[in-house]
Every structure is written in C-alpha cells, then in structure tokens.
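K.L.:
sequence isn't available, so here's the structure alone:
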C-alpha cells in the first residue's frame, strides 16, 4: 500500500508501507553503493540539496554561451573547437549578464516569499519590469487559481 503519487502527509510516518519502511532506522541509515565504493577508495561523498540553476546567473550565462556555440559551424579540429568556445564566451553581451543577474535576484526574492518553482516562474514573468515581487504576491496567486 502506497500513498497516491508517493505524496505522503509530511507529519505522518505510518501512512503507507513505503513511508513506514523508509523511516525505519535500519533502512534510513543504509549506506548507498556510491558511498560504499567511495569510502573504500578513501573519498568523502557529500550529498547536497537539489540545485536551482535559476538562482545562479553564471549558469544562465553558460546556457547562453552553449546556445551560441551550437550555432557555430561543426568541426573536429581541436583548434577550431577551442576558438569556437572562446568566441562564444566573448560574445555574451554584458547587458545580458546584467539581465541574468536581475532575473536571479527575482527568483531569490520569490523563494524567500514562499513560492515554489512554478509559482516563481509565473510571478517573475508577470512582474518582469520589477526588481522584487510585491508583498501581496501570495494573495495574487490564490486569486488566480
């Protein structure tokens, strides 16, 4: 027995068999294969939370560079590939970098106000000309449903 779509109530540990087993110490503290292999080789493994690339404007710049690079003529010459990468890196306008920086700030502000990813994307599109979202954004989200 499992909760619908694996969405267990956050305050329950015994709502379904899956959650019951997942919260048992014998199962929760089991080392993964990755951890075992790395530990055997003397390497530490650190698991970090899911990365949100919209919070880092450098990631958005890198996406722009990759888009420019894909428009270049294909080549198998290492010199051509290196030149294409450097040309693409240098072709990102500073104004685009600044726009990406402001956009990242809007996402940070949206997450601070309690919005999830989908809600944040909607709010940022709606308030594109603003540096931060209005304090009433949560009420607006409720009204739009």
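P.N.:
Arrived safely, thanks for sending. Computed from a prediction, not measured in an experiment: that's the story for all the values here. Numbering: from 1, shown residues only.
K.L.:
all contacts plus neighbour counts: C-alpha atoms, from now on.
P.N.:
Noted.
K.L.:
just say helix, strand or coil for residue 18.
P.N.:
What DSSP: H, G, I helix; E, B strand; the rest coil gives for residue 18 is helix.
K.L.:
use this one as the comparison:
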C-alpha cells in the first residue's frame, strides 16, 4: 500500500474524467441525476458542471474574488465580516462588475471546450489552455499534444 492509501499502482492519467467516473458505461450515461429531473419537473434548467474542475465553474471564480476583496478590506472581526461579505458581491468596478463575471463565464467555457477537445490535465493542460485561449487558436489537428 502506498502513502496515499492506494494499492501502489500508478494511475493512468490518459483516461478522461468520464472514463474514471464510469461515463463509458451506457446505462450510466443515459440516467439523469435526481437534481436534473427535479428541475425539469418544475420547468427549470440545470447546468451540470464537472466535479473537481473549479476552473470550469464561474461561480467558484466569483467566490474567490469576493473572498479576496473581503480579505483586503476587513480586520477579521465578526462585525467587520458581517458588514463586508455582502459588500464584496456588489457589482462595482473593484468587486463583481458585470464585465468581470462575463470574463469568468468565458474562461470557464474555454476551459470546458479545451478539456472536451484535448482531455489534457495538469501542467500539460495549463500549457494547452494558454495556447487555446489565444486569438491565434490552433487548428483542431494541433489540439492534441
């Protein structure tokens, strides 16, 4: 057994997230989650984002910016936190401006698109993302490293 609690075998990093989570199984792919079914029943829409990929989730980026603004503008007393946490979500230039949130949505979209096309993760994924978000995008043939 390894220090991480595994069997000591090296993981196959070339496998995609869907393969690891059982997404290749036909019956697994065809079943909607209970949250999606509940939202559809009540006439809503549900966007399911990949687990453990916070770079694809604009909500995580908004939370990060709110925490950063609060950290810079608070003395960490309970009273100060109660006052500043709601202020950190205001749509002002130094906080959560509409253009900033739109940028987060675009970043999440590019990450999801890049992951779907290349299946690259880790340090190699950072290099691919930098190349992929450029205005000089590679052709689909060049997406795979």
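P.N.:
Looks like it came in fine. Bear in mind that the values here come from a model prediction, so they are computed numbers and not experimental data.
K.L.:
buried stuff in the helix ranked longest in the first structure?
P.N.:
Ranked by residue count, the top helix of the first structure under DSSP state H comes out as helix 94-112. By 16 or more other C-alpha atoms under 10 Å, the buried positions in helix 94-112 of the first structure come out as 97, 100-110.
K.L.:
from those residues, pick the one nearest residue 127 of the first structure.
P.N.:
residue 106 (9.2 Å; C-alpha to C-alpha).
K.L.:
from what I can see that closest one touches residue 132, true?
P.N.:
Yes - judged on C-alpha atoms under 8 Å, residue 106 of the first structure makes contact with residue 132 at a distance of 5.6 Å.
K.L.:
residue 36 of the second structure: neighbour count?
P.N.:
By other C-alpha atoms under 10 Å, 14 other residues sit near residue 36 of the second structure.
K.L.:
host element of it?
P.N.:
Secondary-structure assignment from DSSP states H and E places residue 36 of the second structure in helix 34-41.
K.L.:
the first structure: matching residues for that helix?
P.N.:
Aligned by TM-score structural alignment, helix 34-41 of the second structure corresponds to no residues of the first structure.
K.L.:
run the chain-centre distance for that helix.
P.N.:
Relative to the chain's own centre, helix 34-41 of the second structure is displaced by 22 Å; criterion: C-alpha atoms, centre = their mean, to the nearest Å.
K.L.:
what of stretch 130-142 of the first structure?
P.N.:
That offset, for stretch 130-142 of the first structure, works out to 21 Å (C-alpha atoms, centre = their mean).
K.L.:
distance between the ends of that stretch?
P.N.:
Taking C-alpha to C-alpha, to the nearest Å, the first and last residues of stretch 130-142 of the first structure lie 20 Å apart.
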